[in-house]
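K.L.:
just need the structure, nothing else, for what follows:
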Amino acid sequence: MSGTQQDFDKLRDEVVRTASSVMDPCSLATSQPRDLGEMGLIEEAHVSSTGDVTIDIVLTDPTCWFFADITQAIENAVRPLPGVRNVVVQQSEHLMWTPDRLTYRPLPLVKLGPGSPGLRRADPQDSGVPGPTAENPPAKEQGETRGL
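P.N.:
The predicted structure is shown next:
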C-alpha cells in the first residue's frame, strides 16, 4: 500500500470502525447485544505501509473463552477493506478491561401488547422472552385462582 499519512490514518480509522462494529458474543449470549466498540474492547489498530493490520483488544476477562471467535470475526470483517493485506488480532498485554470502558447506548424501544400505553425502553434485565399478550396470557402464579 502506498499513500500519504492521511491515507494511513483514514484506513486505520476505518479498521477501528469496522472492528468496533463486530458483536460481542457474551452480550449476544445474555440477550443484551453490544458491539466491541460499545464494550470498549478495541484498544488500537496499527497499519503498516504494506497493508498489514494489527489490532489490540482488551478482553473483559483474560481467560475469555470467546477470544478465538472474536479474533476470527474481527479478521473476517477487516480483511475485505481496500488496502488491507493481512490482519492480526492480539490481546493487550498491559491493559485490563474495566466497566468505565463501556459506552452508553440507549436500549431499543419495544412495542407493548394490546391496550398498552405505547412504547417503552427495553429492560436490560429482560430475558428476551416476549411478555404476555391476548394470545399468550400470563402464567398463573402457584396458588393463584381466578374467578369466572
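
K.L.:
contacts, neighbours, all on C-alpha from now
P.N.:
OK.

K.L.:
in the chain, which spans are helices?
P.N.:
For the chain, the helices defined by DSSP state H cover 5-20, 25-29, 36-39, 67-78.

K.L.:
for the third one, which outside residues touch it?
P.N.:
For helix 36-39, the surrounding residues in contact (CA atoms under 8 Å, 6 or more residues apart in numbering) are 17, 19-24, 42, 101-105.

K.L.:
ok, and the closest non-adjacent residue to the residue most central in space within the chain?
P.N.:
Note on the chain: the residue nearest the mean C-alpha position is residue 35, at 1.6 Å, using CA atoms, centre = their mean. Leaving aside its sequence neighbours, residue 35 sits nearest to residue 23 (CA to CA, 6 or more residues apart in numbering; 4.0 Å).

K.L.:
so that neighbour is in contact with residue 29, correct?
P.N.:
No: between residue 23 and residue 29 there is no contact under CA atoms under 8 Å: 10.7 Å.

K.L.:
quick one, what contacts the nearest residue to residue 57 once chain neighbours are set aside?
P.N.:
Among residues not flanking residue 57 along the chain, residue 42 sits closest, at 4.6 Å (CA to CA, 6+ apart). If a contact means CA under 8 Å, 6+ apart, then residue 42 has 16, 19, 20, 36, 55, 56, 57, 58 as its contacts.

K.L.:
tell me the one among those nearest to residue 88.
P.N.:
residue 55 (6.3 Å; CA to CA).

K.L.:
for residue 19, see how far away the closest one is.
P.N.:
Residue 55 is 8 Å from residue 19, where distance means CA to CA, to the nearest Å.

K.L.:
okay, the two: which has more neighbours?
P.N.:
Neighbour count, other CA atoms under 10 Å: between residue 55 and residue 19, residue 19 has more, with 27 against 24.

K.L.:
and for comparison, fold this next one:
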Amino acid sequence: MTITEATVRATLNEILDPCSITAGVPAGLDDMGLLTDIRIQDDIEVDGGGRRVAVTVGVTEPSCVLIGSFANEAHTRLAALPGVSAVDVTLADDFDWTPDRLAPHYQRRLAEHRAQVRRALPLLAVTATGPARER
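P.N.:
Reported below is the predicted structural model:
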C-alpha cells in the first residue's frame, strides 16, 4: 500500500466528530475540515524503508475536551497502515475553525438534514401537544 495524502485523509475521516453525530449528520475529521497539515516522507532511519506521517488536527471549539482522544485515535489508525514506520500527531494551537472549512459534500448533506428537520418541526409540535384548539 502506498501512503499518500489521500490515504491519510481517508483513514482519519473514519474518526467521527461527536458534534456532527449530535447534529444528526455524522462526519469524519477530514469532512469537518479539522486536518490542517499532512506531511509524508520517507523514513531513512528504518531498514527496508517506511513512511513517516505527520498530521496536525484541530477542533471546532477551543474548549473541546475530546481533542486528546482525536489525537490518540489518529495515531493508532495511522500507525496501523502498512508501510507507516512513524506517526506524529500535533494538536493545532492556533486553529480557528469556521463552517466554511466543511467539505462541500458534507455542507450539502448538513443543509439537507437541517431542511428536513425544519419541515418536520410543525408536525412535531402538533404531535407533542395535540392538535391546536380554537379559543
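
K.L.:
picking that back up, touching, the residue nearest to the centre of the first structure and residue 17? I think so.
P.N.:
No: using CA under 8 Å as the test, residue 35 of the first structure is too far from residue 17 to be in contact (10.7 Å).

K.L.:
the strands in the second structure, which residues?
P.N.:
35-42, 51-57, 84-91 (DSSP state E).

K.L.:
quick one, which of those is nearest to residue 132 of the second structure?
P.N.:
Nearest of the strands of the second structure (CA to CA): strand 35-42, 48.4 Å.

K.L.:
got the angle between the closest one and strand 51-57?
P.N.:
Orientation of strand 35-42 of the second structure against strand 51-57 (axes from the mean of the first three to the mean of the last three CA atoms, to 10 degrees) gives an angle of 170 degrees.

K.L.:
how far off strand 84-91 does strand 35-42 of the second structure point, in degrees?
P.N.:
Using the same axes, to 10 degrees: strand 35-42 of the second structure against strand 84-91 is 160 degrees.

K.L.:
mean shift between strand 35-42 of the second structure and the first structure?
P.N.:
Taking mean CA distance after the TM-score superposition for the first structure, the mean distance separating strand 35-42 of the second structure from the aligned residues in the first structure is 1.9 Å.

K.L.:
which parts of that strand are buried?
P.N.:
For strand 35-42 of the second structure, a neighbour-count test (16 or more other CA atoms under 10 Å) marks 35, 38, 40 as buried.

K.L.:
closest one of the residues you listed to residue 80 of the second structure?
P.N.:
Looking across the buried residues of strand 35-42 of the second structure and measuring by CA to CA, the closest to residue 80 of the second structure is residue 40, at 15.1 Å.

K.L.:
quick one: contacts for the aligned residue in the first structure for that closest one?
P.N.:
For residue 40 of the second structure, the aligned residue in the first structure is residue 47 (criterion: TM-score structural alignment). By CA under 8 Å, 6+ apart, residue 47 of the first structure lies in contact with 8, 11, 12, 53, 54.

K.L.:
report the buried members of those.
P.N.:
Of the contacts of residue 47 of the first structure, these count as buried by 16+ other CA under 10 Å: 8, 11, 12, 53, 54.

K.L.:
distance across stretch 60-72 of the first structure, terminal residue to terminal residue?
P.N.:
First residue to last in stretch 60-72 of the first structure (CA to CA) measures 17 Å.

K.L.:
could you do stretch 46-66 of the first structure as well?
P.N.:
First-to-last residue span, stretch 46-66 of the first structure, CA to CA: 23 Å.

K.L.:
counterpart of residue 8 of the second structure over in the first structure?
P.N.:
Following TM-score structural alignment, the counterpart assigned to residue 8 of the second structure within the first structure is residue 15.

K.L.:
quick one: the closest residue in space to that match that isn't next to it in sequence from residue 16 of the first structure, how far?
P.N.:
Closest residue to residue 15 of the first structure apart from its sequence neighbours, by CA to CA, 6+ apart: residue 78 at 6.1 Å. Distance, residue 78 of the first structure to residue 16 of the first structure, by CA to CA: 9 Å.

K.L.:
repeat that for residue 106 of the first structure.
P.N.:
Distance, residue 106 of the first structure to residue 16 of the first structure, using CA to CA: 22 Å.
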